[in-house]
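>>> could you work out the structure for the sequence below:
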Amino acid sequence: MTSASVLNSLIHAPEIVVMPGVFDAFSAKLAEQAGFPAVQCSGAAISGVHFGRPDYSMISMDDMAACTARIVRSVTVPVMADGDNGFGNAVSTHYTVQAFEAAGAAGINLEDQITPKRCGHLDGKHVLDIHEATTKIQAAAEARTDPNFVINARTDALAVEGIDGVVRRGNAYLDAGATMIFVEGVTSRDEIRQAVSQIEGPVAVNVIEGGKSPQRLT
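So this is what the prediction gives:
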């Protein structure tokens, strides 16, 4: 099985998959040795650790892909890449997926923020209109050579459009070819329950220290 097939199977299994955020070969090896079945590249951490920059669209696609390739080479578990918002329009998103798949990633996060994007746990975010965002997901799905390569379509719409907007966008992104929907910035169990029950595919959330999603969701 390819790493993409393994990750796809994990995501569609009934059990919750916990994927630690990693930022270099060392952190990825630690996560693998701790027994996690897959890891997630953290764009914010890569920006901070490798470049000393905040997560404000300052890191290029080539730099992010190069960091991801080093992480992939260091572990045997699948690696989910962070593709920000595709580093531009639908055409840029198409080439972004090709670059990260060539780097050995098993999947990629792609978000629906405008450029320049902001870290998902910061205020002041703006999202693309649903038509443009869906077009970018379709371009991403068409770009992959392995049909099991995971397109993790992230939406930052919760803070802008509420949970109903999240559900509407999530289902549209799945129809466009996404494998799963990443709901950023959840603040309660009820938001997660509604997303999981109404989005017609696998759902991911992101919990970080100091972020909008508390470690103990109520």
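>>> use CA for all of it now, contacts and neighbours both
Will do.
>>> which stretches of the protein form strands?
Secondary structure of the chain (DSSP state E): strands at 21-22, 39-41, 79-82, 107-111, 150-155, 180-183, 203-204.
>>> mind putting the ones you listed into JSON lines with distance to residue 96?
Formatted as JSON lines, these follow (distance: least, CA to CA, whole Å):
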{"stretch": "strand 21-22", "distance to residue 96": "20"}
{"stretch": "strand 39-41", "distance to residue 96": "15"}
{"stretch": "strand 79-82", "distance to residue 96": "10"}
{"stretch": "strand 107-111", "distance to residue 96": "9"}
{"stretch": "strand 150-155", "distance to residue 96": "12"}
{"stretch": "strand 180-183", "distance to residue 96": "18"}
{"stretch": "strand 203-204", "distance to residue 96": "21"}
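>>> next, the second sequence, to be compared with the first:
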Amino acid sequence: MGGIRLRAPRGRREQVAAGIVALALATMLVQAATGLWHAIVRGWPLAVAAAVAALLAAVGWQIRRTRQRRAQAALLAVLRLPLVRIDALSDTDFEFALRDLLIRDGWSAQQVGQAGDQAADVIGRHTQCGRIVLQAKHTTVGGKVGSQVMYQVKGTARPVHKADVAVVVTNGGFTRDAKAWGERHQIHWVDRDRLRQWAEDGVPLHTLLRLPARRPRRTTVRRGRVT
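Here you go, the predicted structure:
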């Protein structure tokens, strides 16, 4: 069965009819093209505005990121504490230095050490790492922190201070038993070598201790303390 075959118009009538159809098609195409062009002309301000808005948003994000990096670099330059300076601090000044280092790393922190502080000298909060309690032990260069300090921190950090992270920091060292006991009971320790990385080299404490991200507890401030 043969398909439909087109043939040339025959006679004047068919030629006139074919011309009318062609003219109608051409008119429709012109009208469609004109309508499309008008739509483009009418819509280009919105398209340009959207493109400009996206570009400005990207530029603004980049500017904020650059400013944050510069601010962090400036803060790091100011709060880069060599161990020789830390060794010369008083016990209280050592606590304030640890607070400032936490703030440098992006924590909100306060020095809270005083008589009856229940093994908490600095308390801080981080949006990803939660609530931290530091027990500061400023000592001589060759001094050693023993297991008894670890026991005290274990007994108060979470039950009393609601800490997610508990850390004992010293400019000296720890006994072998203190390190082992702390690691078994999730009490982090920062000895002289780790303190150098934190204070001098600028390694954030949560990076140094490989603290996992967690959902922090809601906190309030009462009587000058983070609670």
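>>> can you pull the TM-score for these?
Overall, the chain-to-chain superposition scores 0.36 on the TM-score scale (TM-score structural alignment, normalised by the length of structure 1); 128 aligned residues with a CA RMSD of 5.3 Å.
>>> kindly reformat the strands of structure 1 as a markdown table containing mean neighbour count.
Formatted as a markdown table, the strands of structure 1 follow (neighbours: other CA atoms under 10 Å):
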| stretch | mean neighbour count |
| --- | --- |
| strand 21-22 | 24 |
| strand 39-41 | 26 |
| strand 79-82 | 29 |
| strand 107-111 | 27 |
| strand 150-155 | 28 |
| strand 180-183 | 26 |
| strand 203-204 | 20 |
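>>> tell me which residues of the lengthiest helix in structure 1 are tucked away?
If you go by DSSP state H, structure 1 has its longest helix at helix 158-175. Using 16 or more other CA atoms under 10 Å as the test for burial, helix 158-175 of structure 1 gives 158-159, 163, 165-174.
>>> which two in those residues are spaced the farthest apart?
The distance between the two most remote of those (CA to CA) is 20.6 Å, for 159 and 174.
>>> give me the distance between residue 78 of structure 2 and residue 145 of structure 2.
29 Å (CA to CA, to the nearest Å).
>>> same thing with residue 50 of structure 2?
62 Å.
>>> who's more crowded, these two?
More crowded of residue 50 of structure 2 and residue 145, by other CA atoms under 10 Å: residue 145, with 24 against 12.
>>> and the helices in structure 1?
For structure 1, the helices defined by DSSP H occupy 3-12, 25-33, 43-51, 61-74, 90-102, 130-143, 158-175, 189-198.
>>> how about JSON lines for those, with distance to residue 82 of structure 1 added?
Shown next, in JSON lines, are the helices of structure 1 (distance: least, CA to CA, whole Å):
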{"stretch": "helix 3-12", "distance to residue 82 of structure 1": "15"}
{"stretch": "helix 25-33", "distance to residue 82 of structure 1": "14"}
{"stretch": "helix 43-51", "distance to residue 82 of structure 1": "6"}
{"stretch": "helix 61-74", "distance to residue 82 of structure 1": "8"}
{"stretch": "helix 90-102", "distance to residue 82 of structure 1": "9"}
{"stretch": "helix 130-143", "distance to residue 82 of structure 1": "13"}
{"stretch": "helix 158-175", "distance to residue 82 of structure 1": "17"}
{"stretch": "helix 189-198", "distance to residue 82 of structure 1": "22"}
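>>> out of the ones you listed, which comes closest to residue 181 of structure 1?
Between residue 181 of structure 1 and these, the tightest spacing by CA to CA is seen for helix 158-175, at 5.8 Å.
>>> all good on my end, thank you.
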